[in-house]
Structures are given as C-alpha cells and as structure tokens.
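Colleague: this one's sequence-less:
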C-alpha cells in the first residue's frame, strides 16, 4: 500500500529486507517533519497501535490461535517455560512485540529472544486475546537476545 497523507500526516509501510511499501514496518511523518516510532497489530476486529519517541513494538493474538500452532522449541528460549494456553499466548505476544521493536520481525527466531532481558508489559485485551508492548529506551537493543 502506498503512503497516505492526512492533514499533514503521512503514513506508510517499509520492509527493510526488500524495500517494499506494501508490507513491513509502519511509519508516520508528522506535519512538523518528525517521525516518531510506531507499531501496530491486529487480530480479527481488534487493532492495537502505539507511538513512542523510541523503538516500540506491540502485538495482539488470539489465545486459541497461538495454542493451535504452539511449538515451544520455536518460541521459547531455553530458560523459559509457558504451559497454560494464556501463558503461551502471552509469551508469543511479548516475543512479537520485541521483534517488532527491534525491526527484525520473524527473521530473528523467537527462541533467541529471552523476555526477561526486556521491559515488556502485558496490556489489557478482550476475552480470548493476549497483548503486549515494549519500548526500547535507547536506539538499538534494550537487552541481550541471547543469555
């Protein structure tokens, strides 16, 4: 999707891998020329978005959908566990939020990310959903991805 302009605000997407404007990380340019960091996620009819002065990531997922495709070897760092469906969905959301904030998406294996190394917050979500957000205080890494 090409960029859009709304009363001095321009938005779009950019894939750092292939340069496409049809997918990838969302971006926004405000009327004053500044470009805050932005992240968004959707699950069914629910959409969450966050804007920050630092790299940011947000994710929302269906607990049932995560449970149906759950593979702890693909998601969990060796030091982590998540047994109950709600724990699995929360862990998935935390990992996706971190990967979005890093700008790597799923090109970085979730199992290489240890949630304890990041300042991730679970956020309120409708029944049956899980959601999490992370803001990285400094450009680059907010924690170690391998511990």
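Modeller: On my side now, so go ahead. Predicted model only: the values in this text are computed from it and were never measured. Numbering: from 1, shown residues only.
Colleague: C-alpha from now on. contacts and neighbour counts both.
Modeller: Noted.
Colleague: Relative to residue 41, how far out is the residue positioned nearest the centre of the chain?
Modeller: The centroid of the chain falls nearest to residue 97 when counting by C-alpha atoms, centre = their mean (2.6 Å). Note on residue 97: its distance to residue 41, by C-alpha to C-alpha, to the nearest Å, is 9 Å.
Colleague: ok, second structure coming up, stack it against the first:
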C-alpha cells in the first residue's frame, strides 16, 4: 500500500529501519481499518495535521479529511503498534517500553499532589489524555492529575473523559483515552 507524500516525508526522518517499519505498519494499519469503517479504498483517505495550539497545518494530531465521525490515534514502541479508533469523540492512545528514564523525569510527569509509584503507567495515561485533547506535549504533564482526573484548563473535561489501561506484553504499558462528544452509553476498550 502506498503512503501519502506527507507520510513518506515523515517516514524518511526515522534513522533506524525498525522505526521506519513501525511507522509504516502504523499508517498502513490506520488506512486499512479506517477505510473499512468508511467504505472507501485505503489509498483514497486523506489526512491533515493541525496544531491545536497555533492552528497551523503540518504538525499536530493527525485527522481524517472528510472522515467524520471517525477519530483515531496511533502509537508505537519496540515491536508494537497500537491504533485506537472512535466514532464517539476524540481518542488518544499511547504505548511505551519500560525505561529508567521515567524515574529521571518524575517532576515533569507528576501533577500537583500526585504520588505515583509507577511513572511508566502514569506517563502512558497522561500521554493518551494529551493525544485525545489534541494538546500533545504543549500542555505539561505536571499541570494535571490522573487519579483523580483534574484538567485545570477545562474542569468539566474530567467528568467526560474515559480512560483505560490496556493489556500489553510485559515490559510495556499502554492506555487509551476517549472524550465522548455526547453520552455514549457504553464505551468498550
């Protein structure tokens, strides 16, 4: 399956062949799954990246052009690729391999009063939330908490957001977050 010009340019930025393989796999998977939901050919899907902070295109969370109501999020680490797809609202997913680095950046991860022994799990939960909101790392992880969820920039968001840990192989942690646009009734992770 052919990648778009933008996807090929981003693919070329990866130095390691394994990283290129994960990136290619993630985008082929996204095209396959999203095209099945939309009933169109995978090659016909168009994506745009728009930054929530500055409004510019070319960077930010990827989204389907003319793909409403479908939203998606991609993450890859080690030999694993995750794709989350939602038709109830924005979605974010993250997978990360365990690393000693998490202990080194604890102050950047922990929010006010947040005492988390498992910084690895806290990181993926916060990253999933930041991907779902579309803010990415433009919002410091230390500015909000997960348990209980607090989001100072938009306090009602905490009542709407659904967050779940995902079962992944040992040595990895993963989470998915969804912000339903309407009462969803039931979310299945």
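Modeller: Right, received. Where do you want to start? No experiment lies behind these values; they were computed from the predicted model shown.
Colleague: what's the TM-score here?
Modeller: Between these two chains, after superposing, the TM-score reads 0.76 (TM-score structural alignment, normalised by the length of structure 1); 131 aligned residues with a C-alpha RMSD of 2.5 Å.
Colleague: longest single helix anywhere in structure 1?
Modeller: Taking DSSP state H as the criterion, structure 1 has its longest helix at helix 85-102.
Colleague: following that helix, which helix or strand comes up?
Modeller: Once helix 85-102 of structure 1 ends, the next helix or strand along the chain (criterion: DSSP states H and E) is strand 120-122.
Colleague: Show me what the following helix or strand past that following strand is packed up against.
Modeller: Using DSSP H and E, the helix or strand that follows strand 120-122 of structure 1 in sequence is strand 129-135. When contacts are defined as 3 or more C-alpha pairs under 8 Å, 6 or more residues apart in numbering; DSSP states H and E, strand 129-135 of structure 1 sits against strand 56-62, helix 85-102, strand 120-122.
Colleague: what's the most buried one of the ones you listed?
Modeller: strand 56-62 (a mean of 28; mean count of other C-alpha atoms under 10 Å).
Colleague: quick one on the thing from earlier: which neighbours do residue 97 and residue 41 of structure 1 share?
Modeller: Shared contacts of residue 97 of structure 1 and residue 41 (C-alpha atoms under 8 Å, 6 or more residues apart in numbering): 58-59.
Colleague: hang on, the earlier thing: the residue nearest to the centre of structure 1 corresponds to which position in structure 2?
Modeller: Using TM-score structural alignment, the equivalent of residue 97 of structure 1 in structure 2 is residue 128.
Colleague: OK, contacts around that match?
Modeller: 91-94, 175-177.
Colleague: Contact partners for the alignment partner in structure 2 of residue 57 of structure 1?
Modeller: Aligning on TM-score structural alignment places residue 57 of structure 1 opposite residue 92 in structure 2. Contact analysis of residue 92 of structure 2 by C-alpha under 8 Å, 6+ apart lists 72-74, 84, 127-133, 176-178.
Colleague: same for the longest helix belonging to structure 2, what does it pack against?
Modeller: Determined from DSSP H, the single longest helix within structure 2 is helix 17-38. The contact analysis (3+ C-alpha pairs under 8 Å, 6+ apart) places helix 17-38 of structure 2 against helix 5-12, strand 71-77, strand 80-86.
Colleague: So what touches the helix or strand following that helix?
Modeller: Next helix or strand after helix 17-38 of structure 2 toward the C-terminus (DSSP H and E): strand 47-50. With contact meaning C-alpha under 8 Å, 6+ apart, strand 47-50 of structure 2 is reached by 56-65.
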